[in-house]
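Chemist: My questions are about this predicted structure, shown below with the sequence.
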Amino acid sequence: MRRLLVLGGSAFVGKAVVEAALSRGWAVTTFNWDRPARTGALEHITGDRTSREDLAALRGRSWDQVVDTWQGPSAAVRASARLLAGSVENYCYISSLTVYRHPAPAPLTESRPLLAGRSDDGAGYPERKAMAEREVVAAFGDRALLARPGLVVGPWEYVGRLPWWLLRMHDHTDVLAPGPTGRQLQYVDARDLAAWVLDAGRARLGGGYNVVCPPGHATTGRLLEACRAVTGGSARLSWIADDRLLDRGVQPWSELPLWIPRRPGEADVYDVDVTRVLAAGGRFRPVEETVADTWAWLTHSPRHRAMLQPRPWLTREREELLLQA
């Protein structure tokens, strides 16, 4: 039986990894402050990974693979990687496409240089991820697997990007849609990310991998039409060009989820080369399946809506003004 340690493992990507491993019959241990996602089927160690005393609970133990979803200061990754280097075969760090230095030409490949960073003090999310990658490589060498997803969606998504669109179309008849309809989207369903990470770890792969669906897999139009269909099909999509939205001060990504206007000559998270992950067995389900499963999860329990993080998304009042304009 394969043994897996998940540093994190209570929500979204971590939960997807735990569920995928348990479905394979693996022995799973989670280490975090949260209550375990399920009882009886896994070992849960409660602790603060920024505490040397708490992290010592892992000393003397061995696992076949570690999956680390940490987003905070890289010092915590340094501590865990150094502690586990002699007792674990493979350390997979869930990193991010944001670790690459920008601007970068399209398509974005794994050969692009990473962001510089030497201290956690004042470092943002991208810099922390890049520094954490270096810590894992320093401790594990070619046994370090660096998964770099961009947009992650699917059931258990507490960030709320895809749920925002689903709820908008369920609750309102007229919905603003950012054009063009054929804009390429590259993302990964958290369940596909989890499956690939476990397979890659078992195959003892190492190095960095861009883990998002291939070009042509989905477009803005196809995703939003899927959202409209699963929520009843009564919403009317009013497509508004990028420049018009920008002229009216609408903020890409942070205010209007999933929307990134194309900048000619510059790569973003929707201009990614995935040759390497496809060659390593990456598989990505249809966008309609991800949308349908996310809606099923979102509507299964009122608690799931309550899990969504409050964010400064586009208000309904402002959306109506934009539609009228």
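Modeler: Sure, I can see it.

Chemist: all contacts plus neighbour counts: C-alpha atoms, from now on.
Modeler: Fine.

Chemist: Please look at Ala75 and Arg118 and confirm they touch.
Modeler: No: counting by Cα atoms under 8 Å, Ala75 sits too far from Arg118 to count as a contact (10.7 Å).

Chemist: Alongside the first one, take a look at this:
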Amino acid sequence: MRLLMLGGTEFVGRAVTEEALARGWEVTVFHRGRHEPPRGVTALRGDRGAADGLAALEQGEWDAVVDTWTNAPSAVRDAARLLADRVGRYVYVSSRSVYAFPPPAGLAEDGPLVEASPDDDEVDYAQAKRGGELAAIEAFGDRALLVRAGLIIGPWENIGRLPWWLRRIARGGPVLAPGPRDLDLQYIDARDLAVWALDAVERGLGGPYNLVSPRGHTTMGELLETCVRVTGSDAELRWTDPEPILAAGVQPWTELPIWLPRGELYDALYQGDVTKAVSAGLRCRPVAETVADTWAWLQELGGEPPQRPDRPSVGLAPETEAKLLRG
């Protein structure tokens, strides 16, 4: 198989590229040149935000393209139109944020969607991802595969959510652990996303798929306790009810990454229906493997994870945590 990876040097794109190479696929990575691509790929340079940024893609044929673009849908539109006659299948890594808010618990792929356009330039995240979906569908029709991911974690994460917890817990001492301990989480390891997406390409799948772990795959308690075990620290998890955390003005998801109290946003992110993806072969590795591999990757980097420049840093200030721990 011949794969064109738009990106391919960081996080999800990197995971897809590594998985394709492991399968013996021929991989072409189109990127801006800010990071070194994996060994064994053909590298093409270009900037999708520039007027002539797709010039390097004007020739060539591939069995599939994988696109993780997050910003202006018009960039997906331009790439998809350019490649429509020379690529077999367009895999667009989208998001479950495309559903009209608030999506109820258990929502499947046929739920109502946000209004968006493939011609949009400056829009919010949900409209950007939905516009990207529409751009892929416009050019590829039923050859477009829409991977509606939720929370993505694992090695190469450049958002900082799981890395923040690992680094905080590795420091040891009392750790504010947002409860309840049995809070169910849904996420996808970037490598499991890659495996499923490339399997789907081989099977010729198209259309939308919610791609996160089944409900009940893990809990906030199992995740943080695994972080303690993997790092070997003396951290003491102090489980705290949501009410005092929220009363202190602490922001879920950003100041306490991954955590959301039960409610509309929790239902939207952690209660999705993934029956369709599981039926199509989705398999999610144990949380212990994701945490251990992410910690090992951080150690290889010297403990300092990469950070996407277009995303804010996450994490709770030490003084805020100390105040909450004092009660």
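Modeler: Nice, thanks for sending it over. Worth saying up front: this structure is predicted, and the values here are computed from it rather than measured.

Chemist: Ala75 and Arg118 of the first structure: who's more crowded?
Modeler: Taking other Cα atoms under 10 Å, Ala75 of the first structure and Arg118 do not tie; Ala75 has more neighbours (17 against 11).

Chemist: Quick one: map that one onto the second structure.
Modeler: Using TM-score structural alignment, the partner of Ala75 of the first structure in the second structure is Ser74.

Chemist: And Glu320 of the first structure, by the same measure?
Modeler: Matched to the second structure by TM-score structural alignment, Glu320 of the first structure sits across from Ala322.

Chemist: neighbours of that match, just the number please.
Modeler: Other residues close to Ala322 of the second structure by other Cα under 10 Å number 13.

Chemist: now Ser96 of the first structure
Modeler: For Ser96 of the first structure, the neighbour count with other Cα under 10 Å is 24.

Chemist: Next one: it from Arg128 of the first structure, what distance?
Modeler: Distance of Ser96 of the first structure to Arg128 of the first structure, computed by Cα to Cα, to the nearest Å: 10 Å.

Chemist: ok so, going back, run through who's touching the one helix or strand the match of Glu320 of the first structure maps to.
Modeler: For Ala322 of the second structure, the host element (DSSP states H and E) is helix 318-326. Under the criterion Cα atoms under 8 Å, 6 or more residues apart in numbering, residues Pro174, Val175, Leu176, Arg238, Pro244, Ile245, Ala248 lie in contact with helix 318-326 of the second structure.

Chemist: For the first structure, just list every one of the strands.
Modeler: Per DSSP state E, the first structure carries strands over the ranges 3-7, 27-32, 43-46, 63-68, 88-94, 144-148, 151-153, 174-178, 184-185, 187-189, 207-210, 218-219, 236-240.

Chemist: quick one, what contacts Asn210 of the first structure?
Modeler: Asn210 of the first structure touches Leu97, Thr109, Glu110, Ala147, Arg148, Pro149, Val272, Asp273, Val274, Arg276, Val277, counting by Cα under 8 Å, 6+ apart.

Chemist: Pick the one among those closest to Arg52 of the first structure.
Modeler: Distance to Arg52 of the first structure across these (Cα to Cα) is lowest for Ala147, with 26.0 Å.

Chemist: how deep is that closest one tucked in, by neighbour count?
Modeler: Ala147 of the first structure is flanked by 26 other residues according to other Cα under 10 Å.

Chemist: ditto for His217 of the first structure
Modeler: His217 of the first structure: 16 surrounding residues under other Cα under 10 Å.

Chemist: wait, doesn't it sit right on Arg183?
Modeler: No: using Cα under 8 Å as the test, His217 of the first structure is too far from Arg183 to be in contact (11.2 Å).

Chemist: follow-up on the earlier one: reformat the contacts of helix 318-326 of the second structure as TSV; add neighbour count and distance to Leu211 of the second structure.
Modeler: Shown next, in TSV, are the contacts of helix 318-326 of the second structure (neighbours: other Cα atoms under 10 Å; distance: Cα to Cα, whole Å):
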residue	neighbour count	distance to Leu211 of the second structure
Pro174	15	34
Val175	20	31
Leu176	21	30
Arg238	14	32
Pro244	13	33
Ile245	20	30
Ala248	11	34
